[in-house]
Structure formats: C-alpha cells, structure tokens
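S.K.: Attaching a predicted model along with its sequence, questions to come.
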Amino acid sequence: MGDLERELRDLSAWLETPDPPDVTARVRVQLSRPAPRRRRWRSLAAMALVALLVAVLPPTRAAVADAVAGLLRFAGVSIATSSAPALPSGTPSPLPAQRATALDEAQRAVRFPIRLPAKLGPPERVLVADPDATGNCRVATLLYDGGALRIDAFDGRLDLAFHKEASPPGVAWVQVNGDFAIWVDSPHVLSYVDRAGEVRRETARLAASTLIWQEADVSYRLEGALTEAEAIEVASSLR
C-alpha cells in the first residue's frame, strides 16, 4: 500500500479537472459492511481512490498507467516529467525531410485533412515532413507570426511523433470542444520521435507553451506565446 499511495500522490500533480463524481456514498456503504481485518478496509479505500482517478483521467488504461509512472502518452505525444529537464545544446535540426510548400500541395502530401484556425486565418508558411516510402508525409505544420506561433498536425493513429520533457506542475488536463487536452504552460524540451520509435535528440529544442489535443484521429500541437484560454480558443476554431 505504501508504494501505491506514493504513486497516487505523485499523480495528483498531473490533474486539473472539473469536479469529480461523488463516490462518498458508495465508499460508506462498503465500509459499513463487516470486515474481518483492517487490511480489507485499506483495500476498499484504495479501490475507491483508483476508481476516482480513472473517472477523471482520459478513458484509457494506458493513460493511467503511464501517468503513475511519470510518462504520459496522449494524442501522439509522450511527456516525461523530471524536476529539471536537460536543456538542448546547439542548433536543433529540422524534422526529417522537412520542406516548405503551398497549402494545397501540403494537403495532397498528407493522409489527413489540414484544418485552419478561424481565429488565425491562413498561415504565413506551411511545412511538411517525414515522408514514407510512398511520399506521404507524417507531419504538416502551419506557421504564424514569423514562425513564433505554430500548429503541428499529424496522424493520431500512428505511433508517437513528439516527446516532451517538462516539470509536473506545468502540465495540466484541460478541454477542447468537450474532449481531453493537455496544456504545458512553460518552456520545455521538445524532440521528434522517428518512425522507428527513436527520440531524435538532434531535433531537440526549447518549445514555448503548448496545447495538445486530438480530433477525428488527427493530433495537434499549438505552440506559442498564448495563454491557456487563448490557446483553447484557437484550437476550438479549427475548420
């Protein structure tokens, strides 16, 4: 029980959610029943707490297990937490085979629809990257404000595409259009994960505040000098 309690306390740093469902009545009913040993009472209490966490976390067992372990996987992005993430050194490399292109050409280069945020309008530049053997690219990027504001879109059905290293207090659950999303409210190390599942450290860079969400099997990263409310407003305006 000691290890489980510590893990659940550590997990609490990840959570920022609406009011959870009230499980008090169910717990009281269980505790009112005869229990032969104190160990049974502690087991019931632990089960109730785990049920509560499952209710407020995204509805996947993997999300719960990874969050307890300090590695959260969500919408094609993994987030590893540590007290002091190592800062990248040198100039970061671009994503594999990254190139600039017109918006209509970018749409033909990826297998998912490229949606534009109504709050921002047409992008200043469009990038595509990491093509497979057939030429289909894995990532499409929309750039605004001279590149300081960006939206990365990638097929959410594929394996991980980005890896972040951040401190737990700066990572929180939020919502975009009623679905789960993640808000990272401070600069953090961002690396690309290639098709073989390897973290490409040469691409590591210090990223700005970021919103991560998923819609219709497409994953998104919105990064830039935005507040949480502004980022959610932009994300909600995708058309």
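M.R.: That came through, no problem. Everything numeric in this text was worked out from a predicted model, so none of it was measured. Numbers count the residues shown, from 1 in each chain.

S.K.: From here on, just use CA atoms for contacts and neighbour counts.
M.R.: Will do.

S.K.: biggest helix in this structure, by residue count?
M.R.: Longest helix in the chain, counting residues (DSSP state H): helix 38-56.

S.K.: what comes up buried for the helix or strand just after that one?
M.R.: Later in the chain than helix 38-56, the nearest helix or strand by DSSP states H and E is helix 61-68. Burial within helix 61-68, assessed by neighbour count using 16 or more other CA atoms under 10 Å, is assigned to 63, 64, 66, 67, 68.

S.K.: quick one: helix 61-68 to helix 38-56, angle?
M.R.: 110 degrees (axes from the mean of the first three to the mean of the last three CA atoms, to 10 degrees).

S.K.: could you say what helices and strands helix 61-68 packs with?
M.R.: helix 2-11, strand 71-74 (3 or more CA pairs under 8 Å, 6 or more residues apart in numbering; DSSP states H and E).

S.K.: which stretches of this structure form helices?
M.R.: 2-11, 24-32, 38-56, 61-68, 103-109, 228-236.

S.K.: And the second one, what does it pack against?
M.R.: The reference is to helix 24-32. helix 38-56.

S.K.: Apply 6 Å and report the result again.
M.R.: Applying 3 or more CA pairs under 6 Å, 6 or more residues apart in numbering; DSSP states H and E, we find helix 24-32 packed against no helix or strand.

S.K.: Please compute how far it lies from its chain's middle.
M.R.: Mean C-alpha position of helix 24-32 versus that of the full chain (CA atoms, centre = their mean, to the nearest Å) differs by 35 Å.

S.K.: can you check the longest one too?
M.R.: Centroid separation for helix 38-56 versus its chain: 27 Å, with CA atoms, centre = their mean.

S.K.: what do you get for stretch 2-12?
M.R.: Between the centre of stretch 2-12 and the centre of its chain there are 21 Å (CA atoms, centre = their mean).

S.K.: Now it: buried residues?
M.R.: Residues of stretch 2-12 classed as buried: 8, 11 (neighbour count, 16+ other CA under 10 Å).

S.K.: Take this one as well and set it beside the first:
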Amino acid sequence: MNSSNDSDDISGFAELEAELRALSDALAVPEPSPPADVARAVRATLEREASEATAPNRGVLRRFRLRGSGKSAPNGGMRASDPAVSGRRRFRLRQKIAAVVATFLVVLIAATPQGRAAVVSILRFAGVEIRVGEPAPLPSGAPSPLPGERRVTLAEARTQVRFPLLVPTVLGDPADVRIADGGRVVSMFWPGIRLDQYDGRLQSTWRKELGPPWPEEVTVDGVIGVWIQQPHGLQYTPATGPPQELRLAGPTLIWQHGPVGMRLEGPTTIVEARQLANSVR
C-alpha cells in the first residue's frame, strides 16, 4: 500500500477535525450539555470512522495481490495511489463524518433548551398560526374578550357576517352567541363547549405557541383537521393592530368547513371532539 495515500487520508481527517472543533467553538451551546451517554456514543462513532479511514484498505491490497499473480484485478487494476482512488476515499470519509456531525446536531437540538428554542415550525391552517417549538409561558389572569365583542342572537349573527354560520346538530342551538371584531368572528357557547367561526381563508386570525406533545392530524367530516390536546396560550390577530393575548385555552380541534374556519374548544378527548365536529351543519 502506498504510504502517501494514508498520509493524504490522515491529513484530510486532521483538516476535518480542525473544522469540527471550530464549529464546536462557534456553536458555544451553554449548559446543560447533551446527556453523557449520547456524547460518548457520538465520540465513539467519530473515532471508529477515523480508524477505518486510516487503516489499510483490504480491497486495495487484494487488487495488488491479483495484479502481482497475473490475474485480472477488479476496476481495471486501479492502484491506491491513483488520484481517482484517493479522491473517492477522501470523499467517502467526508460523507461519513458529515453524517455523524448531522446526527450529533440533531441530538444536540433535542437535548438542550437552547437547541429546541432555535427550531420553530410554523403551521398556518384554517386561519390559525401554530408555532411548534419551545412553548411560550402560559397566560395568567382574567381572560380578555375579543375586540368589539358583543352578544347577539343566532339569527342576528347570520345577517352580520360574510360567511355561513354552522351549528353542531348534536348540541342544538347555542346558549350564547357573540360577534366580534366587526363581524370577523362569531363565538357560540354551550355548557363547557365553545365554537369559534371565522373566515378560514384569512392568513392568520388566531395564534398558538406549543411545545410537546405536538398537534395531531385528524380527519373531520372528510377533511384534515388538527387536534391540540394540551392547555395552551391563545392569541388573536385583529383586523388592525398587533396580536392580543386572550387567555389560557383548553384542548382544541381546528378544521375548515368550506370557507369557514372552525375552532372547537372544550371536549377533553379527540373522540368527543370529532363527534361534535362531524355533526356541524
């Protein structure tokens, strides 16, 4: 085996090690660190990859023996010192280390609050913006009403909004109906149940910031919905002005019925929530 090839691999690994150390310094993730067993596993993998990269290549040695015995060597008898062979080995080494580093970063993100806070997924669905990442502090104090909220009858509400109003047939007519924000939202109330209806084609009417457990995808009357099982902070984005913190919301089912965005709050299980939602007419 050509010693210059090993030297090239060792040199390449040293360069990568230097780059990784620089990356580690740049990340500067404060305590807490990833769990000790995770760190040990990642280190062992890195050391194993380095060892394999710098150890004698048995496949190359076999080709040398075949060539010396007069037999045909695979791959046209390429020598380890050939630039193509050396380049491929360095490329494979970089691929392996890149994969290990990627795995380590995923573990780092999952294991530290700083990492989790840096990764936020935003789901805009049926007029609701759901931010999934590090949860925001839960609101405390008295709930705030929607802007311009006022009580009306169901018949009055139907004449004052631009979208059709629906009612869960298993619940019957609501005990209380309120219209808010110039007819943007209609809220219906039954004992322990609240149903908000709004124009679901709007980009963002409500906002929720969640940590684990993550929202669950469900099917409601043949369409996709989202079930949020834990209590969470609820914000409302008015027609004009910044978002407003409203209150602590309970488990909620969100879906869209034609042009109408639906937000059902109160059922404690997904089975109960779907039963009510499927009856909306």
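M.R.: Structure's in. What do you need? Keep in mind the model is a prediction, meaning the values are calculated, not measured.

S.K.: Quick check: TM-score for this pair?
M.R.: Overlay of the two chains. TM-score (TM-score structural alignment, normalised by the length of structure 1): 0.65; 169 aligned residues with a CA RMSD of 2.2 Å.

S.K.: Select, out of the helices and strands packed on helix 61-68 of structure 1, the one closest to residue 161 of structure 1.
M.R.: Taking CA to CA, strand 71-74 is the member of those nearest to residue 161 of structure 1, at 10.7 Å.

S.K.: Now tell me what touches that closest one from outside.
M.R.: Strand 71-74 of structure 1 is contacted from outside by 66, 78, 79, 80, using CA atoms under 6 Å, 6 or more residues apart in numbering.

S.K.: The first one and residue 116 of structure 1, how far apart?
M.R.: Residue 66 of structure 1 sits at a distance of 32 Å from residue 116 of structure 1 (criterion: CA to CA, to the nearest Å).

S.K.: cool, the last one as well?
M.R.: With distances taken as CA to CA, residue 80 of structure 1 is found 29 Å from residue 116 of structure 1.

S.K.: When the two are compared, which one has more neighbours?
M.R.: The neighbour count for residue 80 of structure 1 versus residue 116, taken as other CA atoms under 10 Å, is higher for residue 80 (20 against 17).

S.K.: Map the more buried one across to structure 2 for me.
M.R.: Superposed on structure 2 with TM-score structural alignment, residue 80 of structure 1 falls opposite residue 131.

S.K.: next one: residue 153 of structure 1
M.R.: Matched to structure 2 by TM-score structural alignment, residue 153 of structure 1 sits across from residue 197.

S.K.: So which residues of structure 2 form strands?
M.R.: Ranges of strands in structure 2, per DSSP state E, are 121-125, 128-132, 150-152, 176-180, 185-190, 193-199, 206-210, 216-220, 223-228, 232-236, 244-249, 252-257, 260-265.

S.K.: Deepest-packed of those, please.
M.R.: Comparing the strands of structure 2 by mean neighbour count (mean count of other CA atoms under 10 Å), strand 252-257 comes out on top with a mean of 24.

S.K.: how about that one, aligned to which bit of structure 1?
M.R.: So strand 252-257 of structure 2 sits over residues 210-215 in structure 1, by TM-score structural alignment.

S.K.: before we move on, what about stretch 68-75 of structure 2?
M.R.: Against structure 1, stretch 68-75 of structure 2 falls on no residues (TM-score structural alignment).

S.K.: how about residue 233 of structure 2, what's its match in structure 1?
M.R.: In structure 1, the residue paired with residue 233 of structure 2 is residue 189, using TM-score structural alignment.

S.K.: Its match against residue 165, yeah?
M.R.: Yes. Assessed by CA atoms under 6 Å, residue 189 of structure 1 is found in contact with residue 165 at 5.2 Å.

S.K.: ok so, going back, now the contacts of strand 71-74 of structure 1 as JSON lines including distance to residue 8 of structure 1?
M.R.: What follows is the contacts of strand 71-74 of structure 1, written out as JSON lines (distance: CA to CA, whole Å):
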{"residue": "66", "distance to residue 8 of structure 1": "12"}
{"residue": "78", "distance to residue 8 of structure 1": "20"}
{"residue": "79", "distance to residue 8 of structure 1": "18"}
{"residue": "80", "distance to residue 8 of structure 1": "17"}
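
S.K.: In terms of distance to residue 158 of structure 1, which of those residues ranks first?
M.R.: Once CA to CA is applied, the member of those that ends up nearest residue 158 of structure 1 is residue 78, at 13.0 Å.

S.K.: List the residues that contact the residue nearest to the closest one when sequence neighbours are not counted.
M.R.: If the residues on either side of it in the chain are set aside, residue 78 of structure 1 comes closest to residue 163, at 4.8 Å by CA to CA, 6 or more residues apart in numbering. Residue 163 of structure 1 sits next to 77, 78, 79, 190, 191 when contact means CA under 6 Å, 6+ apart.
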